[in-house]
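Chemist: no sequence for this one, just the structure:
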């Protein structure tokens, strides 16, 4: 008869609580990660691509891989550790002592209805920001505003008036399902998705061809259209979809409803200064582009990667105004395929 052996647990119940109650933001900072502003619920890990830490300190989400987890999974993935080793590190860290407020885990509520921010009396400030600061062609901005895909929002928050640039994504019934806000000035770092926004429905510039371009941000999509127009290319011909992050969720949804599309052009950022958690150089945008190219080619699409010569297509556009004409012509030629 086989004797029953009781396996000793490596941690007590109290130690387990300490591990999982450790503030992930404090822990990340302690181990060399730099964080910066994200949105109202998260902080962005600098030079990480799409890695965000929840402000309540209880987990992370990576838009690059479209998955998240708790602090133990964070240490395992981004510090390259086995589970037991990660738990020992967290338990022995000073981060737990720094935790001042812990929010109990809650079930993810069902997404409610998106409420768009009120539209301002006019769009002058946003129009000036997009055309003067971002150098986007006025016709393109006007067209997006006429379609209700871009407008100047005006909200009163805590007694203060907030004016922002709103980018809207619609579903197949032209119901708004996604809204991204951005501060309309060159020195503003404000970016936020409205509550109940669904990134499945990205900001889209409609077309009539069998080609779609995919971008990380609406401003890059409009910048790309501007660069095409500058070279005499019909910017209305092809579709453009913006994800609002480093993902392909909106593109995949778009393709489900546009069976006529045969060709995909991936236009992710050129993150030449990007790094992994251990400091290894990593071009997040272009690595993701190569991955998605393989994925969509396997589905039968013709797939190309168009890499901006600057970090993104808006920086590529604005840089043309500060460079000699010969360089402008050379870079503009890259828009031809």
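Modeler: Cool, got the structure. Just so you know, these numbers come straight off a predicted model, no measurement behind them.
Chemist: CA atoms for contacts and neighbours, from now on please.
Modeler: Fine.
Chemist: List the buried residues for stretch 182-189?
Modeler: 182-185 (16 or more other CA atoms under 10 Å).
Chemist: ditto for stretch 65-80
Modeler: In stretch 65-80, counting by 16+ other CA under 10 Å, buried: 68, 70-76.
Chemist: likewise stretch 165-185?
Modeler: In stretch 165-185, counting by 16+ other CA under 10 Å, buried: 165-170, 176-185.
Chemist: again, but for stretch 228-236
Modeler: 228, 235-236.
Chemist: Tell me which of those residues fall in helices.
Modeler: Mapping the buried residues of stretch 228-236 onto helices (DSSP state H) picks out residue 228.
Chemist: Adding distance to residue 217, write the buried residues of stretch 228-236 out as a markdown table.
Modeler: Output for the buried residues of stretch 228-236, formatted as a markdown table (distance: CA to CA, whole Å):
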| residue | distance to residue 217 |
| --- | --- |
| 228 | 17 |
| 235 | 17 |
| 236 | 18 |
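Chemist: which among the buried residues of stretch 228-236 gets closest to residue 189?
Modeler: residue 228 (27.5 Å; CA to CA).
Chemist: Pull up the gap between that closest one and residue 317, please.
Modeler: According to CA to CA, to the nearest Å, residue 228 stands 10 Å off from residue 317.
Chemist: cool, residue 13 as well?
Modeler: 57 Å.
Chemist: who's more crowded, the two?
Modeler: residue 317 (24 against 10; other CA atoms under 10 Å).
Chemist: mind listing what's buried in the host helix or strand of the more buried one?
Modeler: Using DSSP states H and E, residue 317 maps to helix 313-319. By 16+ other CA under 10 Å, the buried positions in helix 313-319 come out as 313-318.
Chemist: Let me have the residues you listed in TSV, adding distance to residue 146 as columns.
Modeler: Output for the buried residues of helix 313-319, formatted as TSV (distance: CA to CA, whole Å):
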residue	distance to residue 146
313	23
314	22
315	25
316	26
317	23
318	24
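Chemist: Let me know the helix or strand that residue 250 is in.
Modeler: With DSSP H and E as the test, residue 250 turns up in helix 249-256.
Chemist: next SSE after that helix?
Modeler: Following helix 249-256 toward the C-terminus (DSSP H and E): strand 263-266.
Chemist: now for that following strand, which elements pack on it?
Modeler: Applying 3 or more CA pairs under 8 Å, 6 or more residues apart in numbering; DSSP states H and E, one finds that strand 263-266 contacts strand 211-215, strand 302-305.
Chemist: Dump those strands to CSV, plus distance to residue 92 and mean neighbour count.
Modeler: CSV is the format used below for the helices and strands packed on strand 263-266 (distance: least, CA to CA, whole Å; neighbours: other CA atoms under 10 Å):
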stretch, distance to residue 92, mean neighbour count
strand 211-215, 42, 24
strand 302-305, 45, 18
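Chemist: hold the first one in mind and look at this next one:
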């Protein structure tokens, strides 16, 4: 355990790496609390809205908070970020802390049988990118000067998905239309069973061959599209926003629908690693980083800085993937020792849709966590979020009026 002369704790990069490897909220909670199993999920008996899932996530629905073990330990157990990291790294040994709400003594239950983690697979790139361009520019107000290089470098792209099907890999290159899909629901498995064929997965991202090929019963993307034309499947065109590791490999992908009317669709691709979230690169000489919640807010903030001539237009902008997710920031800082300033631009959350101001709470948490090591500045949007600010500045009309304009709108 690392401790300064004044008694304050700190952690090394190796300890952070171990903590991230051990950041499953389910595994941590099973070792300390008596959880109740419900299907493939677990709940806290004292708080039935608190859910732990096999992918290591934790949700406290009644409080609107979620995350991994690091977030659980800080929000529920009251640990500091440093204490949480050192505990998961195995270098800080302490008895279970009493949570912020009084709990009876608990007896740990043995962990459930481990399940093979779902591998991260890059979604299938659509043949056309026109819907993405129209959505981001005409509906969201993002400038073409920003959209084009992001499309070129594959920070964003239009992808196709099929309802009830999951992409499991590729049998060749993109030019071969080699995406492979398997059913993700029992009803869909029944519907497509006559069309499934054995094929070999050779890659998860069309770039890096797998060490060992895997044979699966599946349909190709083109076959799935034909089944959609027959009414057996539903084909959707969506926006994908990607995060890359230091070697340039995609590790994270956030998917959202591109409809401006009706209920939207959002998801992270299974296996996504929020240690590598969406990042807008900055200039080499930049000594700071801007933190926002979502990729669209990152693009909006960059455009706003460019429009106003702000010096922050040169800063990299990191989208955490939610107000309560800090693992991406910690990873970024560990890999960029030149950073000395953190500019927090999390959402205002006063649009009437949010019971709790998660952005405000997360801002205070990040100030406390990093204030002794970095210069912290806070920039709260005048509207609910930075995209609302950009749309207002550009005079973007409300969605119901936009629908009357001749904008190509894909299925969500």
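Modeler: Received, thanks. Quick caveat: nothing in here was measured; it's all calculated off a predicted structure.
Chemist: wait, which of the buried residues of stretch 65-80 of structure 1 is closest to residue 49 of structure 1?
Modeler: residue 68 (14.0 Å).
Chemist: so where does the closest residue to the closest one other than its chain neighbours fall, helix or strand?
Modeler: Nearest-residue entry for residue 68 of structure 1: residue 61, 3.9 Å, with adjacent residues in sequence omitted and distances by CA to CA, 6 or more residues apart in numbering. Using DSSP H and E, residue 61 of structure 1 sits within strand 60-62.
Chemist: Would you tell me what the next helix or strand after that strand is?
Modeler: strand 67-69.
Chemist: Superpose on structure 2 and give me the mean offset of the helix holding residue 317 of structure 1.
Modeler: Helix 313-319 of structure 1 differs from its equivalent in structure 2 by a mean of 1.7 Å after superposition (mean CA distance after the TM-score superposition for structure 1).
Chemist: so that helix matches what in structure 2?
Modeler: The alignment of helix 313-319 of structure 1 onto structure 2 (TM-score structural alignment) spans residues 386-392.
Chemist: List the contacts of the strand holding residue 61 of structure 1.
Modeler: 24, 50-54, 67-71, 74 (CA atoms under 8 Å, 6 or more residues apart in numbering).
Chemist: switch the cut-off to 7 Å
Modeler: For strand 60-62 of structure 1, the external contacting residues (CA atoms under 7 Å, 6 or more residues apart in numbering) are 50-54, 67-70.
Chemist: what distance separates the start and the end of stretch 136-153 of structure 2?
Modeler: The first residue of stretch 136-153 of structure 2 is 16 Å away from its last residue (CA to CA).
Chemist: What residues sit buried inside that stretch?
Modeler: Buried-residue list, stretch 136-153 of structure 2, by 16+ other CA under 10 Å: 136, 138-143, 147, 150-151.
Chemist: Could you check the helices and strands packed on strand 263-266 of structure 1 and tell me which one is nearest residue 108 of structure 1?
Modeler: Going by CA to CA, the one of those nearest residue 108 of structure 1 is strand 211-215, 28.2 Å.
Chemist: give me the stretch of structure 2 that that closest one matches.
Modeler: The aligned range for strand 211-215 of structure 1 is 288-292, by TM-score structural alignment.
Chemist: same thing with stretch 133-151 of structure 1?
Modeler: Aligned by TM-score structural alignment, stretch 133-151 of structure 1 corresponds to residues 139-157 of structure 2.
Chemist: how far is that stretch from where the chain is centred?
Modeler: 19 Å (CA atoms, centre = their mean, to the nearest Å).
Chemist: what's the helix holding residue 317 of structure 1 packed up against?
Modeler: Contacts defined by 3 or more CA pairs under 7 Å, 6 or more residues apart in numbering; DSSP states H and E place helix 313-319 of structure 1 against helix 218-230.
Chemist: mean per-residue distance, the next helix or strand after the helix it packs on to structure 2?
Modeler: Counting by DSSP H and E, the next helix or strand C-terminal to helix 218-230 of structure 1 is strand 239-242. On superposition with structure 2, the mean distance recorded for strand 239-242 of structure 1 (mean CA distance after the TM-score superposition for structure 1) is 0.6 Å.
Chemist: contacting residues around strand 239-242 of structure 1?
Modeler: By CA under 7 Å, 6+ apart, strand 239-242 of structure 1 touches 202-207, 211-218, 221, 251.
Chemist: Among those residues, which one lies nearest to residue 332 of structure 1?
Modeler: Proximity of the contacts of strand 239-242 of structure 1 to residue 332 of structure 1 (CA to CA) peaks at residue 221, which lies at 15.7 Å.
Chemist: quick one, what contacts the closest one?
Modeler: Contacts of residue 221 of structure 1 by CA under 7 Å, 6+ apart are 215, 240, 242.
Chemist: Also residue 242 of structure 2?
Modeler: 155-156, 250, 252-254, 278.
Chemist: same thing with residue 26 of structure 1?
Modeler: residue 95.
Chemist: Can you tell me how far it is from residue 83 of structure 1?
Modeler: On the measure of CA to CA, residue 26 of structure 1 and residue 83 of structure 1 end up 19 Å apart.
Chemist: Kindly report the same for residue 248 of structure 1.
Modeler: According to CA to CA, residue 248 of structure 1 stands 30 Å off from residue 83 of structure 1.
Chemist: and what of residue 200 of structure 1?
Modeler: Residue 200 of structure 1 sits at a distance of 33 Å from residue 83 of structure 1 (criterion: CA to CA).
Chemist: Between these two, point out the one with more neighbours.
Modeler: residue 200 (21 against 14).
Chemist: and that one, what pairs with it in structure 2?
Modeler: Checking with TM-score structural alignment, residue 200 of structure 1 has residue 275 as its match.
Chemist: so what's the closest residue to its match other than its chain neighbours up against?
Modeler: Leaving aside its sequence neighbours, residue 275 of structure 2 sits nearest to residue 328 (CA to CA, 6+ apart; 4.2 Å). With contacts defined as CA under 7 Å, 6+ apart, residue 328 of structure 2 is in contact with 274-277, 320.
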